[in-house]
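**Q** sequence first, then the predicted structure, then my questions.
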Amino acid sequence: MTTARPSSEGRAVARTQTLLPGKDGIGTVRRTTLPGGLRIVTETLPSVRSATFGIWAHVGSRDETPSLNGATHYLEHLLFKGTHKRSALDISAAIDAVGGEMNAFTAKEYTCYYARVLDTDLPLAIDVVCDMLTGALVLEEDVDAERGVILEEIAMTEDDPGDVVHDLFAQTMFGDTPLGRPVLGTVDTVNALTRGQIARFYKKHYDPTHLVVAAAGNVDHATVVRQVRRAFEKAGALTRTDAVPVAPRDGHRVIRTAGRVEHLNRRTEQAHVVLGMPGLARTDERRWALGVLNTALGGGMSSRLFQEVREKRGLAYSVYSYTSGFADCGLFGVYAGCRPNQVHDVLRICRDELDKVASEGLTDEEIVRAVGQLRGSTVLGLEDTGALMNRIGKSELCWGTQMSVDDMLTRIAAVTPDDVRAVARDVLDQRPSLSVIGPLKDKQADRLHQAVS
């Protein structure tokens, strides 16, 4: 259903659509597109007393040039530092005073700012978050002060090799490209960023056409639209009445990296390894089968890798597989943390299992169990308003469509053993690459190439 109506004040027309009808008004998802190109999506859940409000920006670290690496994340911090209406203390105190939670996160392809509050305090959350997004000052003194905070965050991350190894793997697979560089930036790039660079980045990427507003919980769609529109109009952010939203990302990037090995020698108690290969883009229809494959291979305590590496041989405490899907490409990886002298045994077992699944597939029993596990985890992961806001906001930004939970469960249940075996051949039958962090001796490090040969 689509409706278009002018406001009582004669303003330009907004277009509203019901994307998912829900049942008896529960779970109804609606979208309104304002004349300035701002999209507002809501999911109504009257049975709860909370609401989560978020704004998604169509910008991530892959939009940065080498000299701007870390600018997206830097800007995320600066939007909390104050606006024309509020100081940094005012922003945090407003949400703290009603017992709410407020945060943000930056990824490679998007950024999100959100607040979770009682339903009665939703107008406050809308006003605060909209003010941050439209009225940030990005002052020189704030840029200088926050630089130290971000450098500390980089240092904190560097102290956790279990995190760093995933950045190293992205670099191994993508090289010196936007997808291969760290979201946080580096010490050198953060130190080099100027107020002018960040301010220009803000102006370019935080236009309403690049934003999606999402709210979920005990919310009324028309009320949310009215409050958001008022906040953006007060900030003078909806002046382009002919503007249209930017389309979801697309592209045809092909990852051709194979057999690359990166080793970072550090004096850690464990060696941290990621063995992986190109995966699937997030729009690839085979992603449902890949999700089942990932779950069966390394997604739980009954998964093949967990059983073979940890349960049967006791070689690692943590071992799992994962997928990352971007607009035009993806990654499939296996992570393990183990004692340095057991790295080669762990890699041999992981490689053997990947090769075996690529050539023989999984058993029907493994696939049935993985389908059930994935269906259950999908539903359990959407049991709070924050998760619902994430789902509808990211879906609008990345796909431009919404899929109901029932439709998602249907797609997972429809995956057949043949589908899983086919995607296993497509993905796992590629020569992998490897990233390792740990105190390996020279002979051990030299042998790492055997795992990808």
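**A** Nice, thanks for sending it over.

**Q** rest of the way, CA atoms for contacts and neighbours
**A** Will do.

**Q** can you pull out the strands in the protein?
**A** 2-5, 14-20, 29-33, 39-44, 50-57, 101-106, 111-118, 211-217, 261-264, 271-278, 318-325, 330-338, 433-437 (DSSP state E).

**Q** out of those, which is the most enclosed?
**A** Greatest average neighbour count among the strands of the chain goes to strand 211-217 (a mean of 29), per mean count of other C-alpha atoms under 10 Å.

**Q** that older thread, quick check: which of the strands of the chain is nearest to residue 199?
**A** Evaluated over the strands of the chain, closeness to residue 199 peaks at strand 50-57, with 15.4 Å, by C-alpha to C-alpha.

**Q** mind giving me the packing neighbours of that closest one?
**A** If contacts are counted by 3 or more C-alpha pairs under 8 Å, 6 or more residues apart in numbering; DSSP states H and E, strand 50-57 sits against strand 111-118, helix 122-135, strand 211-217, helix 385-398.

**Q** re the thing from before, for the strands of the chain, give me CSV that also has distance to residue 346.
**A** Compiled in CSV, the strands of the chain are given as follows (distance: least, C-alpha to C-alpha, whole Å):
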stretch, distance to residue 346
strand 2-5, 55
strand 14-20, 46
strand 29-33, 46
strand 39-44, 45
strand 50-57, 40
strand 101-106, 32
strand 111-118, 36
strand 211-217, 43
strand 261-264, 16
strand 271-278, 9
strand 318-325, 10
strand 330-338, 8
strand 433-437, 12
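
**Q** tell me which of those approaches residue 128 most closely.
**A** Checking the strands of the chain against residue 128 by C-alpha to C-alpha gives strand 111-118 as the closest, at 8.9 Å.

**Q** how near is the nearest residue to residue 133 once chain neighbours are set aside to residue 184?
**A** In space, residue 133 comes closest to residue 79 once its chain neighbours are excluded; the distance is 6.7 Å by C-alpha to C-alpha, 6 or more residues apart in numbering. Distance check for residue 79 against residue 184: by C-alpha to C-alpha, to the nearest Å, it reads 16 Å.

**Q** for comparison:
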Amino acid sequence: MTSRSSRTTARTSSEARAVARTQTLLRGRDGVGTVRRTTLPGGLRVVTETLPSVRSATFGIWAHVGSRDETPTLNGATHYLEHLLFKGTAKRSALDISAALDAVGGEMNAFTAKEYTCYYARVLDTDLPLAIDVVCDMLTGSTIEPEDVEAERGVILEEIAMTEDDPGDCVHDLFAHTMLGDSPVGRPVLGTVDTVNALSRDQIARFYKRHYDPTRLVVAAAGNVDHARVVRQVRSVFEKAGALGRTDAEPTGPRTGSRAVRAAGRVEVLGRKTEQAHVILGMPGLARTDDRRWAMGVLNTALGGGMSSRLFQEVREKRGLAYSVYSYTSSFADCGLFGVYAGCRPNQVHDVLKICRAELDQVAEAGLTDDEIGRAIGQLSGATVLGLEDTGALMNRIGKSELCWGEQMSVDDMLARIAAVTPDEVRALAHDILGQRPSLSVIGPLKDKQAARLHDTVA
């Protein structure tokens, strides 16, 4: 038998756990740029960044689910669900949802990635309560009606067709497949025509119930916002929807693990009747949490991140072989990719690839000059600050940071980490990353002999 005092102690402990926990993560100057986090009973996190000088606010909800959480038969379900949450709730029709934000001049949208999904609205600061109510209602109360599933299926198939018609976009999906194969990270976010056609309403509804738990959500707001008021409004909507669940539930932590990418020397060619050939030459990169990511940013910027970069100068400025040429990185929780993209005339593919491979090999062996590294640090620092000059970018930063890293870093700290990168660190990383045998993805109207010669590029 449980004693009365024991029951009282247990109830008191439960009530203590049910209290919202608030922390100041970053202290701004005179309240500007202060970042706070409140964890509500049920495991829902609310993070805000306050900028009293602006007249707008961006509100978003980040879900800890992306296309890598899908089985092969569910490929495309995360993105499908993203569309369906705009189709109506018990309180609002699809028209009600869009009309509510249109009536106040707001903007609302969403995006799905391989490891997360985000729904957001940008409004005048006075209309933030409306944005909170609408977006939270969408996340907690979607009805996923069968007729909406069928109607939206056609929309998504059109989106897939639109991507297929843009080889400059499609080649990135091909490169992910070349490097990662038929794995959850290697499959396309949109799914395929076959998988989207096969998805049922019940499958999507189960996926929604399983992954849109409050412990897997992060609410983020930035702009002229009051943290306590945002928390109260969010909590009210979630509680009315019965969506907070167990009061002692804890938030889901960042993804962890280690995935080795072994794709050396692979070549994939997709024949298309296009005016240009679209190529990506690349190799394994760094995971999102790798401490060398700051040096990777500098290396990527110097190699192909701007008009003064090695690749831009060699391929476009000196030889005029391509209009668009750049390098980029894709980082996930457990692995990463580094790629060099170029779009060129089909008869110049081999010349472009030869130059790109030569530059990668040279930088791997000899490194970048001190001047190139210094210029890249300046460029990356400026881009970091300029990219955070609107409330949408700030909301993205704090929301993604909470979801993917579980912590916040101030802009000053970010700039300090970039400035602290040394030439020796960049050269060592260049040797490790660029010294690997590359793989290659190509979309374009290449003839058989041209395609056969592509293997020489990755030999």
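**A** Received, thanks. Since this is a predicted model, take the numbers as computed values, not measurements.

**Q** hmm, back to that, the residue nearest to residue 133 of structure 1 maps to what in structure 2?
**A** If you follow residue 79 of structure 1 across to structure 2 using TM-score structural alignment, you land on residue 85.

**Q** what's the burial count for its match?
**A** 22 (other C-alpha atoms under 10 Å).

**Q** so what's it up against?
**A** With contact taken as C-alpha atoms under 8 Å, 6 or more residues apart in numbering, residue 85 of structure 2 is in contact with 138-139, 142, 144.

**Q** out of those, who's nearest residue 202 of structure 2?
**A** Nearest to residue 202 of structure 2 among the contacts of residue 85 of structure 2: residue 144, at 9.2 Å, using C-alpha to C-alpha.

**Q** tell me how many other residues crowd the closest one.
**A** Residue 144 of structure 2: 20 neighbours (other C-alpha under 10 Å).

**Q** for residue 352 of structure 2, same thing?
**A** Counted by other C-alpha under 10 Å, the residues lying close to residue 352 of structure 2 total 25.

**Q** close enough to count as contact, it and residue 321?
**A** Yes - under the criterion of C-alpha atoms under 8 Å, residue 352 of structure 2 makes contact with residue 321 at 6.7 Å.

**Q** how about residue 367 of structure 2, what's its match in structure 1?
**A** Under TM-score structural alignment, residue 367 of structure 2 pairs with residue 361 in structure 1.

**Q** over to residue 110 of structure 2?
**A** In structure 1, residue 110 of structure 2 lands on residue 104 (TM-score structural alignment).

**Q** residue contacts, the closest residue to its match other than its chain neighbours?
**A** Setting aside the residues directly before and after it, residue 104 of structure 1 is nearest to residue 113 in space (C-alpha to C-alpha, 6+ apart), at 4.2 Å. By C-alpha under 8 Å, 6+ apart, the contact set of residue 113 of structure 1 is 54-56, 102-105, 129.

**Q** could you rerun that using 10 Å?
**A** By C-alpha atoms under 10 Å, 6 or more residues apart in numbering, residue 113 of structure 1 lies in contact with 53-57, 76, 79-80, 102-106, 129-130, 132-133, 213.

**Q** how about the helices in the stretch 201-350 of structure 1?
**A** Along the stretch 201-350 of structure 1, counting by DSSP state H, counting those that start in this stretch, helices occupy 221-234, 287-298, 304-305, 343-360.

**Q** reformat these as TSV; add distance to residue 35 of structure 1.
**A** TSV is the format used below for the helices of the stretch 201-350 of structure 1 (distance: least, C-alpha to C-alpha, whole Å):
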stretch	distance to residue 35 of structure 1
helix 221-234	10
helix 287-298	35
helix 304-305	51
helix 343-360	50
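
**Q** follow-up on the earlier one: now for the helices and strands packed on strand 50-57 of structure 1, which one comes closest to residue 446 of structure 1?
**A** Evaluated over those, closeness to residue 446 of structure 1 peaks at strand 111-118, with 39.5 Å, by C-alpha to C-alpha.

**Q** now which residue in structure 1 aligns to residue 124 of structure 2?
**A** Superposed on structure 1 with TM-score structural alignment, residue 124 of structure 2 falls opposite residue 118.

**Q** residues contacting the residue nearest to the spatial centre of structure 1?
**A** In structure 1, the centroid-proximal residue (C-alpha atoms, centre = their mean) is residue 107; its distance is 5.4 Å. Residue 107 of structure 1 sits next to 59-62, 72-73, 182-184 when contact means C-alpha under 10 Å, 6+ apart.

**Q** among these, who's most crowded?
**A** Neighbour counts for the contacts of residue 107 of structure 1, by other C-alpha under 10 Å, peak at residue 72, which reaches 29 neighbours.

**Q** any idea how far it lies from residue 18 of structure 1?
**A** 32 Å.

**Q** what does residue 69 of structure 1 give?
**A** To residue 18 of structure 1, residue 69 of structure 1 is 39 Å away according to C-alpha to C-alpha.

**Q** burial count for the aligned partner of residue 228 of structure 1 in structure 2?
**A** The alignment partner of residue 228 of structure 1 in structure 2, by TM-score structural alignment, is residue 234. Residue 234 of structure 2: 20 surrounding residues under other C-alpha under 10 Å.

**Q** excluding its backbone neighbours, what's nearest residue 234 of structure 2?
**A** residue 132 (6.6 Å).

**Q** so that neighbour sits against residue 125, correct?
**A** No - look at residue 132 of structure 2 against residue 125 with C-alpha atoms under 10 Å: they stay out of range, at 11.3 Å.
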